[in-house]
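[1] quick one: sequence plus predicted model below, questions after.
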Amino acid sequence: MFAVPDMQQVHDWFLHRGLPLVLTRRVRSRHLVERSAPMVSGVGALTAVTMLLAEVTGDSPDYGYALRLGVIAAVLIAAPFVLYLLHQLDSTRGEAGRRTAALTVMAVFVVVMPVTVSGWSAAAAAEAPAFVVITLLAIWLTYVGFGSIVAWAFRFAWVQLGALGTLMSRALPLLMLTVVVYFTGELWQLAARMTRQRLWQVIGFFALVALAFVVTTIRDEVRALREDRAEETDQAGLLAGTPLAVPAGTRITRTALSRAEQVNVVAVMVVSQAIQVVFFTAGLFAFFLALGVVAVPDDVAVLWSAEETCAVGQPPCAGTWFGIHVPIPQTMVHMSLFVAVLSGLYFTVSTSVDPLYRERFFDPLIADVAVSLAGRDAYLELEGRPAR
């Protein structure tokens, strides 16, 4: 047994490393409404800004409606900063103010947004339950620590961004192959006749395939880390400089991970790798959009896709992106997105056997998780409780 003077520092350390489910339910339940408000405000602000852009880029925008959306977006964007300032006040008044502000943010999202969109009507009343469900989902995600998992994954992916550049340079053969695929008339015809809803369904199918592959691979790596390489790690060395540091030579009892902890550890690794794949796919999407604009004239796009133009003798209809009009043909948007996601799936599978990817990204990820798991074992021993 060993003593840790500041348990709050330990809790913050686990949250910072994306392992919230190691903490007890009591710890994760503290100030749950206040901690959920920034996520609710973020979802609301993103929704309001998207609707605002869709409105002002439309054919006949309603500027009064756009102004109301802009005010709501500004309020929701400012809300997290106000909550942060109130959090700095340690007094009882500051805590009460933070709770009041959090409830106000949720009320704006649940009540004001539906009324702004649909007015005082039955439609607004019908939409309100959906906003309530989103709010409850945000509270539950905060309770399980979704925010800390994603924040840690983004920090790790950002640090390893240089590795992505190296891997993209090694992916040039794949890029050349997909460029050839991009200039295939049959795929342009498919993209022209595929609705955006069906396209997202196809992308979701590809994402599920990639996710299943990544989860299986990472689960095996975590099992090897806890079992095959367990005796090779120096726990005291791993925990040096952390709030759970122990004297050199100290042996900490290793216990099996609970199901929730297994999900947590796999989740942080999956999300960090998924962010890399998303960055890669987004880069390819931008590349193919630019390639299409430069290399595919409007008349060729119409010929390949056999689509109708908005008017005789006019270029193809402009595309949309989440309701926002963009000066790129809709077929080109669909084609670029489809080929980029297909390439992202190939990238996900191929990097699992790439030694450079393992050296530059996966091995540092495993080493970082090893520190977190050593801290988890020390925390359980400190608490004197078995794994949940």
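    Structure's in. What do you need?
[2] hey, let's count contacts and neighbours off CA atoms from now on
    OK.
[3] what residues does the residue positioned nearest the centre of the chain make contact with?
    Residue closest to the average C-alpha location in the chain (CA atoms, centre = their mean): residue 150, at 6.1 Å. By CA atoms under 8 Å, 6 or more residues apart in numbering, the contact set of residue 150 is 18, 268, 271, 272.
[4] next SSE downstream of the helix or strand it falls within?
    Using DSSP states H and E, residue 150 sits within helix 146-159. Downstream of helix 146-159, the next assigned helix or strand under DSSP H and E is helix 161-170.
[5] so which bits of that next one are buried?
    Buried residues in helix 161-170, defined by neighbour count with 16 or more other CA atoms under 10 Å: 161, 163, 164, 167, 168.
[6] use this one as the comparison:
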Amino acid sequence: MTTDSAAAAEHWFLRNGLPYVLRPGTLVRRVWSRSAPALVAFAVVMASSILVVAVTGKHTIDIDGSPTRTEWFVLFVVVLVLPVAAAAGWLTNRIESTGRRRAASTVAVAVAILGALLGGPSALIFVDLAFDAVVIAVILLCTATGLGAILGWAARMTLTNLASIGALMLRALPVMLLTVLVFFNSPVWTMVSTISRARLWLALLFLFTIAAVFLVSNTLSRVRPILEPDAKRPEDANALAGTPFERLPDRPRRVPLSRPERFNVVYVVALSQVVQVLTVAIATGLIFCVFGLILISPELLAAWTGGGPSDGQFLGMTLPVPEALIQITMFLTALTFMYLAARAVSDAEYRGQFLDPLLDGVRQTLVARDRYRTYTARN
């Protein structure tokens, strides 16, 4: 294996979400260039803050129930900034040249600093610069520890399994019909309009934890057999055709995985399922939010909540959406996530469409890991 081949092998493991397979010290190399996609995405967000401050003259987004033309433009920017940032990061990730990725990282940091000087979440420049420094440090740390590679792999798996997500969306229809009863239940609206946002976040965290335990426990039972030394199959080697490991020598039994490697495998499979189920739950919540904006009038909202509609707060922004509607959307999203998590654990069709192909990919990656370990042990 040449130097270029070794670099290709390392890149292959990073793209497949198994950074802890690599030799010690590999993850801390080329951190600046490997961080380019996340840094570019962050730069897009900071550039949007420059635009918002230039248009509104304020560092906070505060839009009441009757937006002006300028405020509608700001809402348009808020809605588009995350998709545009994700697209910019994806395009940056397609850059093969290390030099160009390094240049992209440098330009992205420069734009982020400019965003702190001309925009940012605070009117105090030193606060915005400190915010920039913390975010950039977290991005570099995630890259150096391999967490960024795992999150990137989970995002790519979610995009490549949009068909499975569509099927899972159809499975969410029963709970959507059930939550209609919750949505048109005045005591629930009274509850969500009365409790504080902090208490609601605690309740959502509690529900999310229960559902995540379902998925992780199921993942452990499904992944554990393929981690065993005798779990290799003869046909697994054929899956490596066209990869940097195609011509490397193999061994009949798997090298026992270290504890970080076992954690890595379980984590990527569980994270992929959580992200997929959460994506469907959020989409379902947004459907109810739009449905509420269309159907619920101020008079009906006042009758349900016992008070007049108030502009909602979300992520520090004041939006022309009733606070009660935002709160019940969050609540219904959590309920949908719990239902789909339990369904994913028990649904054989879901396992056949999504989980089994995912485990086959992990099995292939572990065969590549064995060959990589065999090669590095000799060199």
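    Perfect, I can see it now. Only a predicted model underlies this, so the values are computations on that prediction, with no experimental measurement involved.
[7] circling back to that earlier point, including distance to residue 97 of the first structure and secondary structure, could the contacts of residue 150 of the first structure go into a markdown table?
    Listed next are the contacts of residue 150 of the first structure as a markdown table, based on distance: CA to CA, whole Å; DSSP: H, G, I helix; E, B strand; the rest coil:
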| residue | distance to residue 97 of the first structure | secondary structure |
| --- | --- | --- |
| 18 | 28 | coil |
| 268 | 33 | helix |
| 271 | 34 | helix |
| 272 | 35 | helix |
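[8] any chance of these in TSV with neighbour count and distance to residue 40 of the first structure as columns?
    Shown next, in TSV, are those (neighbours: other CA atoms under 10 Å; distance: CA to CA, whole Å):
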residue	neighbour count	distance to residue 40 of the first structure
18	26	20
268	25	22
271	21	21
272	24	23
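[9] secondary structure class for residue 2 of the first structure?
    At residue 2 of the first structure the chain is in coil, as set by DSSP: H, G, I helix; E, B strand; the rest coil.
[10] what's near enough to touch it?
    By CA under 8 Å, 6+ apart, the neighbours of residue 2 of the first structure are 246, 382.
[11] mind doing that once more with 10 Å?
    244, 245, 246, 247, 378, 379, 381, 382, 383 (CA atoms under 10 Å, 6 or more residues apart in numbering).
[12] how close does the residue nearest to the centre of the first structure sit to residue 217 of the first structure?
    20 Å (CA to CA, to the nearest Å).
[13] repeat that for residue 355 of the first structure.
    Residue 355 of the first structure is 15 Å from residue 217 of the first structure, by CA to CA.
[14] which one's more surrounded, these two?
    residue 217 (14 against 11; other CA atoms under 10 Å).
[15] sticking with that one, tell me its helix or strand.
    Short version, using DSSP H and E: residue 217 of the first structure is in helix 196-223.
[16] touching whichever helix or strand comes after that helix from outside, list them.
    Toward the C-terminal end, the helix or strand that comes next after helix 196-223 of the first structure (DSSP H and E) is helix 235-238. By CA under 10 Å, 6+ apart, the surrounding residues in contact with helix 235-238 of the first structure are 244-252, 367-368, 370-375, 377-378.
[17] take these and, keeping just the buried ones, write it as a PyMOL select command.
    Here the buried members of these are turned into a PyMOL selection, burial being counted by 16+ other CA under 10 Å:
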select buried, resi 244+245+246+252+370+371+372+373+374+375+377+378
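[18] out of the contacts of helix 235-238 of the first structure, which sit inside helices?
    367, 368, 370, 371, 372, 373, 374, 375, 377, 378 (DSSP state H).
[19] show me which of the residues you listed is closest to residue 112 of the first structure.
    residue 372 (42.1 Å; CA to CA).
[20] skipping adjacent residues, who's closest to the closest one in space?
    residue 17 (7.0 Å; CA to CA, 6 or more residues apart in numbering).
[21] please verify my assumption that the one you found contacts residue 371.
    Yes - with contact defined as CA atoms under 10 Å, residue 17 of the first structure counts as touching residue 371 (9.5 Å).
[22] and which of the ones in helices among the contacts of helix 235-238 of the first structure is nearest to residue 40 of the first structure?
    residue 372 (28.7 Å).
[23] wait, doesn't the closest one sit right on residue 152?
    No - at 11.8 Å, residue 372 of the first structure does not count as touching residue 152 under the criterion of CA under 10 Å.
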